[in-house]
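Asker: return a 3D structure for these sequence lines:
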Amino acid sequence: MSSHSNEQLKDCPRSSAGQRQQQLLNRGWVFAYGDMPEAKEAAYDDSNWYTAGIPHSFGTPYFMENTFYVGYGCYRKRFSVSKEWLGRRLSLEFQGVFQEAEVYVNGALAGRHQGGYTAFEIDISSLVREGGNLLFVRVNNLWNPRLAPRAGEHVFNGGIYRDVSLIVTDPLHVAWYGTYVTTPQASSEEALVEMRTEVANRKGVPVDCTLVSTVEYEGRVLLEIRQTRRIDAYGQVEFLQQGMLASPQLWHPDTPRLYILRSCVYDGEGELRDTYETRFGVRWFRFDAHEGFFLNGEHYDILGANAHQDHAGWGDAVTRAGMARDVRLIKECGMNLIRGSHYPHHPHVAAECDRQGLLFWSELCYWGIGGANVEGYWSSSAYPVREADRAEFEDSCMRALEEMIRTNRNHPSIVVWSVSNEPFFSEPEVMDAARALTVRLVGHARTLDSSRPAAVGGAQREGFDTLGDLAGYNGDGAALYRDPGFPSFVSEYGSVIGDRPGVYAPGYTDGVETNPRWRSGKALWCGFHHGSIAGDMGRMGMIDYYRLPLGAWYWYRNERLGIAPPPPARRAGACALELRSDRREIATDGTDDAHLIVQTVDEQGRRVDLPAVVTLEVVEGGGIFPTGRSIELSTASLSFLDGMGAIELRSYYAGRVVVQASSAGLRAATLELEAYGEEAWAGQRVHMPEGPPSRLTPPRADAPADIALHRPVFCSSQAADSPAMHVTDARAATCWRPASGAAGEWLAVDLEGTKQASLAHVTLDLTPEEGWPPLELACSSDGRQYAPLPGVQRDDASVSVSVALPAEGLRYLRIRFPQRAAAVRAVSIWS
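Answerer: Now for the predicted structure:
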């Protein structure tokens, strides 16, 4: 490293707009379902295609159905290239396409990408021409046995569902996401800032390059370092620069202070060629096996929530405003962490956590789901069962990890790279390989970024918890692993199914309400309702799909911040609708929206709990709902509950937007918004689909399957060497033993959502001398109210009982010993 002055260098500008340009391409697309590769040609007629704005989902409008469209979708957009851009480097940046994309420019293949949750860049410099250009993107969301994720409980709608940008730079420029800032030594007195900056030279001749890096805080330059290196033709080098900051402004959720690194690239003639900005924070932290989590030298209790990315109607196609809203909702109830379940999220989520002050757990899409493993769909074995699929699958995991870390590594809010969620939901014959892949991923994460621990999320079965730097325990893991001897975290607890207004309670289980010193923290399952292929598992949020809180959210806010919950809705007397928005101005570039809330009120403006059907309609301007120019919210569809409903509105055209809310027998309400941007609304055609042409139903296993395998198990007590988890581990030699043989001991298996099953089978661990103790079998949908199961059949030869299960399904199966307890060897529930 060298630091020196160069009199030829011109002042580095205070804005990066001078040399590099980044232009959002979210507006003005057309879309069609199906595979039409011929649409890459300019002469193709797309006049019958749907109008679309990015972000866009195959599933829009989507409202938490368990089914979704699987297949191809094609996108076309025309964009302009100015004469001044020719000879520069032009690239397309896609923040996320689910899950395989082919990108064509002017009929020629520009590049491909596999993986639905990470950003990618494609160089199109040689394919563009001055004036009009055609961009065609061919997308599919087909289940791929060699591409992560192979399984998960979310939905897997396809589409270009995150932002698209055109990036124009000089051939000599900072590489895509090419900065990496760490503070390897930091205290409240001083901090060492280490800056690694990759600079690319896309010229055919070597270049002497000078990198000037300045660190700024609130407009003041605190540090400046200059370094010159020679870069070969079509080469790339990494500059390593270091400097000390005195009395640094520390980043903390209570004080989320951010610095700016400004990277200015000069050629050998002293001409400025590129300027690139990176926001970062100064903080230090550690997860300790016995003392928990420390931030900036002080013990810090983490309480957070898991968050999936999708929103009502729009599905996964969420605006940046919607992401910021989600972060704010978690922050406003007093929590301090978001676990990005269970895949890399848009980098803007972490940016909002940086800005608003939340820790972020960033997770890879190596993921499993309980129940019968069915190859060919997202309910398959998390790790491939076919040997021919394994190498490519592992490569896809490694590639996604690299892309997740590269695009998110400068966010101070991120304190964890998690490599998985519940990968033990793999077939038994590949469990060793699944563990070996986890070890590879942990090692690779450490190599890519040694400043953060590599966690194994959902590690409560099959020994996965010992494979990383931090173990994340889901479900019953909080009870199973008390002070495990290495850093640990409760990455999921709660799992309460409900709709607004919901239960005013936190959903705590198994003593998780207290944080022993050794536990780093805990995260509620989950923050928001979301789409799910697994029955009602999507309705477990403390905030519903429409971004309106349930009672649990108000409980946390009162407990953490001392803000009392609002009064309940009145039961009678509604006479009017009230319509409001969280903002009155929205941008038209696809990054913004307005959250509209409508409620039934009485003459005094107090909310009334009235079952209703409410229509929201855009009566003026270019605003759209996920269903088009109007949308219906109703009690029957769970979109208008407790006298209130909500939806997000966006516009891709500038001008005034007027929305009217109406419902039979109630006084209507109107709301006016202003959309700002380049193209004004003048009655342009808005042609949106009513929904995808078909939805794929999750397949069922060909043969009966034990859907209790590896599911959470809760109990009244357990012997230290015989925990409750043994009854669903499929091992003949293990069992659950209560801490005593007293009356009233019980054991309950949680299927993590209402499941259809025909038979439950329970095997006891008894000797002939002991004899059969009385036992009761009961089922429940919520874990609170249990209904006895009649007709229990006893088999003396196998020391087991079986019982037929109710046709309406169940979530919990409980075995209770009313007089004297016995050990239970196995519990199976057959679909």
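Asker: CA atoms for contacts and neighbours, from now on please.
Answerer: OK.
Asker: sec struct for residue 242, please.
Answerer: Classification of residue 242 using DSSP: H, G, I helix; E, B strand; the rest coil returns strand.
Asker: just checking, what's the longest strand in this protein?
Answerer: If you go by DSSP state E, the chain has its longest strand at strand 172-186.
Asker: for it, packing partners?
Answerer: strand 190-201, strand 259-266, strand 272-280 (3 or more Cα pairs under 8 Å, 6 or more residues apart in numbering; DSSP states H and E).
Asker: now with 10 Å, please.
Answerer: Helices and strands touching strand 172-186, by 3 or more Cα pairs under 10 Å, 6 or more residues apart in numbering; DSSP states H and E, are strand 89-94, strand 120-123, strand 190-201, strand 207-217, strand 236-246, strand 259-266, strand 272-280, helix 387-408.
Asker: for the helix or strand just after the fourth one, buried residues please.
Answerer: Which is strand 207-217. Remark: after strand 207-217, the chain's next helix or strand is strand 220-231, criterion DSSP states H and E. Using 16 or more other Cα atoms under 10 Å as the test for burial, strand 220-231 gives 223-231.
Asker: does residue 670 really touch residue 576, like I thought?
Answerer: No - at 11.5 Å, residue 670 does not count as touching residue 576 under the criterion of Cα atoms under 10 Å.
Asker: comparing the two, which shows the higher neighbour count?
Answerer: Applying other Cα atoms under 10 Å to residue 670 and residue 576 shows that residue 576 carries more neighbours, namely 23 against 17.
Asker: residue 608 versus the more buried one, what's the distance?
Answerer: Distance, residue 576 to residue 608, by Cα to Cα, to the nearest Å: 10 Å.
Asker: before we compare anything, build this one as well:
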Amino acid sequence: MIREIPYNENWMFTKNNEPAYAHERMKEGQFVSLPHTWNAEDGCSSDYYRGSCWYQNLLTVSPEDLTKQIYLEIGAAGNVGKIYVNGCLAEESRCGYAMFRANLTPYLKAGGNLISIMVDNTYDNEVLPLLADFTFYGGLYREVKLLMMEDLHFDVMDNGRDGVYFTQKKIGDRVFEWAVQGQVINELSPTTGNVRLLLRDHDGNVVSDSTSELEFEGVTPFELRGEIVDPILWHGVERPYLYTATITISAAGRIRDSRQIEIGFRTIEITTEQGLLLNGSPLKLNGVCRHQDFAGVGNAVTKSHMEQDIALIREVGANSIRLAHYQHDDYFYSLCDRHGLLVWAEIPFISVPSSKDPENQNAVEQLEKLVKQAFNHTSIYCWGVQNEITIAVETEYTHKTINKLVDLVNEWDPGRYTAQANINGVEDNSIINSYTDVVGYNLYYGWYYGDVQDLQKRFDSFHAANPDIPLILSEYGVDTNPKFHSYVPKVKDYTEEYQLMFHHNAIKAIHERPFVIGGYVWNMFDFGSANRKEGGETGRNLKGLVTFDRLTKKDAFYLYKAYWSKEPFVHLAGRRFVNRHQAQNDIMVLTNLQDVRVYVNNAFIARIQSDEAVKIVKNVLLSEGDNLVRVEGVDGRGSVCMDEMVLHRVYEPDESYIHVVEDQSKNVVNWFEKFDLSETEAVPLKDGYYSTFDTIEDLYSNEAAKAVFLKYFGHVTGNPFFEVTMNVMSIEKMAQLEFYKIVPELLIAMNKELNVIQKVEAETSDVQQ
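Answerer: Below you'll find the model as predicted:
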């Protein structure tokens, strides 16, 4: 039988990258427990440490242990990991968010064995992600374990997790068919035996039983099938019922290996008329996105952290999660199974493809591990193959890679949907939108561009162009620092009040359109993003409904709870906007109760009876000094829900509530005004000469073309985004990004200067002619 042994303690760690540590004991270092990241403290700093670091442990093996097959399982190593056993390279991973294993057996000896693991989170153009709005933490940041197995066992080295793959589908009105397949590895001489599956319900009753007699020799594929009549269906958050499948290998009268898998029976259909149908019932996806990191520990989160996250997601009333932008810890997928949360799972094929590997083989590797390792999780309904991958460049290779990833998903797991998340700049009629079953758009109207109401217009224009393509709002949100407040919220003031307004508009836009399957709030929690400096904070993305430390629920959290949750509650918004310099104030109540009463200083002010989640008492007069505001609501059973806050009447605005923006007018906002852009008539572009359509890297290959670029864009060359994308980014692509603030006249002016500079290959061609 398999034994799983935790292997998380007494690891020696050092940032000193000494290759000799592959076979020599460390001369210096510190003891750490896993999970561990070396960026727990500096992960919110633009100069966070990225490099090669080493972990070491001593594994004592008895002669009896050497009769077993011993594997080391690494939960994840960010972003590259190499396992050495007594100086020999046993395994390597270039998928920084996936589990990987090493077969230690060939390298072990009786007694002490040196286990050395090199982990590296430096930039590598062939290891994804290359560029993203989150910190690339380094370390062995998930749990590690030893697997002690017999010579007859399930395949644990097929890039999967369980070595068995369970599927289910409805084949009749009351009947579901299940199937399980995989491979058995026999390390010794051929033998006969069987693979058996027992399916049990919550009470332990066997509801299905199937056995296959096999001859085990080398690698032996197997497949079992069965049926179950009238199963209790896994029905999301309302009823996340899971059966337990026990799959065993037996030979010579005893069990040699076994797996236990929690599995649910359910059907999912996605339509443009009714949205997503779960077991035939329409279900609007009330979703949130989640990054895996946590204040103080980075991405080295424990099961306790994950359980805390699930509790908050359940409290807000979400029924779905987009686990962005990479494979998450397997335990978190299990929590989603058990709590009924539908999951969009995805790989970090994000922002920028590899320029060194046009085939993007690393995307294929990460997709294979995601699909195979998370295959048995009932909660997953779709596999995401790309996120904003056209943000910097769009070439035939990008399209080929997306299609290749979709084809692979359909080969590995034809029972689930494929999905993608596009940047807003992807046109409604783009061919990219035909590649996946579901199309998501990350739309930030009212924050990075446009007005909040433009969201509704974009929904309608997309549906008009693609009436048969299911649409999901895959990201939307605004950065919010809960210490900032305003009576008149506006774009980029980072106030809780603007976040409320923004999200209220989005909730209505999604709800009013059946063809919008649902949406995913960006983000459930603030998260580490090392290169950010925004909203009064450094190194964090502040779009969360909850702060990075999970201690503060922003008012928008309760807005969603009012719309999504069935748990009765009342919440007074604006409780952190304590010092009020206006005498008359609107009191906003966020609640899922129909009947509420509002009191100020124990005096009854108003009763509101409505089904609206947002209830407002207008122009409430505050007295000088402290004012106690109380709201009471009565649920359907007569129980009273209550909330209180104190507002302080002052006579001058509290300046600490105002985000002070640095004056950028003299360098960035109108940087192009120093150039003569009066000649606005475009010229025909000649082949064989440089233009704004060439990549920055190509322009840099010619000194004259580089000089033209630096003349106009020298002020952005120190930007991390620019440095990572210059080998794939063109000036035309830069013009599509709000960050660079490029006007059309600038492109014309640059082309007039670039298109007279001949490319080297063109000159060579002329000579040959």
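Asker: out of the helices and strands packed on strand 172-186 of the first structure, deepest packed?
Answerer: For those, the largest average neighbour count (mean count of other Cα atoms under 10 Å) is found in strand 259-266, namely a mean of 24.
Asker: what packs against it?
Answerer: Counting by 3+ Cα pairs under 10 Å, 6+ apart, strand 259-266 of the first structure packs on strand 172-186, strand 190-201, strand 207-217, strand 220-231, strand 272-280.
Asker: any chance of these in CSV, plus distance to residue 396 of the first structure?
Answerer: Below are those laid out as CSV (distance: least, Cα to Cα, whole Å):
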stretch, distance to residue 396 of the first structure
strand 172-186, 20
strand 190-201, 24
strand 207-217, 34
strand 220-231, 31
strand 272-280, 28
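Asker: out of those strands, which gets nearest to residue 40 of the first structure?
Answerer: strand 172-186 (26.4 Å; Cα to Cα).
Asker: any buried residues in that closest one, and which?
Answerer: Neighbour counts over strand 172-186 of the first structure (16+ other Cα under 10 Å) mark 172-183, 186 as buried.
Asker: would you turn the residues you listed into JSON lines with distance to residue 777 of the first structure?
Answerer: Shown next, in JSON lines, are the buried residues of strand 172-186 of the first structure (distance: Cα to Cα, whole Å):
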{"residue": "172", "distance to residue 777 of the first structure": "71"}
{"residue": "173", "distance to residue 777 of the first structure": "68"}
{"residue": "174", "distance to residue 777 of the first structure": "65"}
{"residue": "175", "distance to residue 777 of the first structure": "62"}
{"residue": "176", "distance to residue 777 of the first structure": "59"}
{"residue": "177", "distance to residue 777 of the first structure": "57"}
{"residue": "178", "distance to residue 777 of the first structure": "59"}
{"residue": "179", "distance to residue 777 of the first structure": "59"}
{"residue": "180", "distance to residue 777 of the first structure": "57"}
{"residue": "181", "distance to residue 777 of the first structure": "57"}
{"residue": "182", "distance to residue 777 of the first structure": "56"}
{"residue": "183", "distance to residue 777 of the first structure": "57"}
{"residue": "186", "distance to residue 777 of the first structure": "58"}
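Asker: and which of those is nearest residue 219 of the first structure?
Answerer: Of all these, residue 219 of the first structure sits closest to residue 181, with 18.9 Å by Cα to Cα.
Asker: how about the contacts made by the closest one?
Answerer: By Cα atoms under 10 Å, 6 or more residues apart in numbering, the contact set of residue 181 of the first structure is 193-197, 241-242, 261, 278-282, 409-412.
Asker: residue 412 of the first structure versus that one, what's the distance?
Answerer: Distance, residue 181 of the first structure to residue 412 of the first structure, by Cα to Cα: 10 Å.
Asker: list residues touching both of those two?
Answerer: The contact sets of residue 181 of the first structure and residue 412 overlap at 279-282 (Cα under 10 Å, 6+ apart).
Asker: just the strands in the stretch 1-150 of the first structure please.
Answerer: Secondary structure of the stretch 1-150 of the first structure (DSSP state E, counting those that start in this stretch): strands located at 21-24, 29-33, 50-52, 72-81, 89-94, 100-105, 108-114, 120-123, 131-140.
Asker: ok, and what's touching the second one?
Answerer: So that's strand 29-33 of the first structure. Here strand 29-33 of the first structure makes contact (Cα under 10 Å, 6+ apart) with 46-54, 56, 58, 69, 71-79, 135-137, 139-140, 159, 687-689, 692-693.
Asker: how about 7 Å then?
Answerer: With contact meaning Cα atoms under 7 Å, 6 or more residues apart in numbering, strand 29-33 of the first structure is reached by 49-53, 72-77.
Asker: could you export the residues you listed to TSV, including columns for distance to residue 729 of the first structure and neighbour count?
Answerer: TSV is the format used below for those (distance: Cα to Cα, whole Å; neighbours: other Cα atoms under 10 Å):
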residue	distance to residue 729 of the first structure	neighbour count
49	51	18
50	50	18
51	51	19
52	48	23
53	47	24
72	39	20
73	41	23
74	45	25
75	46	25
76	50	23
77	52	18
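Asker: list just the nearest of these to residue 255 of the first structure.
Answerer: If you rank the contacts of strand 29-33 of the first structure by distance to residue 255 of the first structure using Cα to Cα, residue 53 comes first, at 36.0 Å.
Asker: which parts of the stretch 401-550 of the first structure are helices?
Answerer: 431-448, 477-480 (DSSP state H, counting those that start in this stretch).
Asker: the longest one versus helix 387-408: what angle between them?
Answerer: So that's helix 431-448 of the first structure. Angle of helix 431-448 of the first structure versus helix 387-408, following axes from the mean of the first three to the mean of the last three Cα atoms, to 10 degrees, is 30 degrees.
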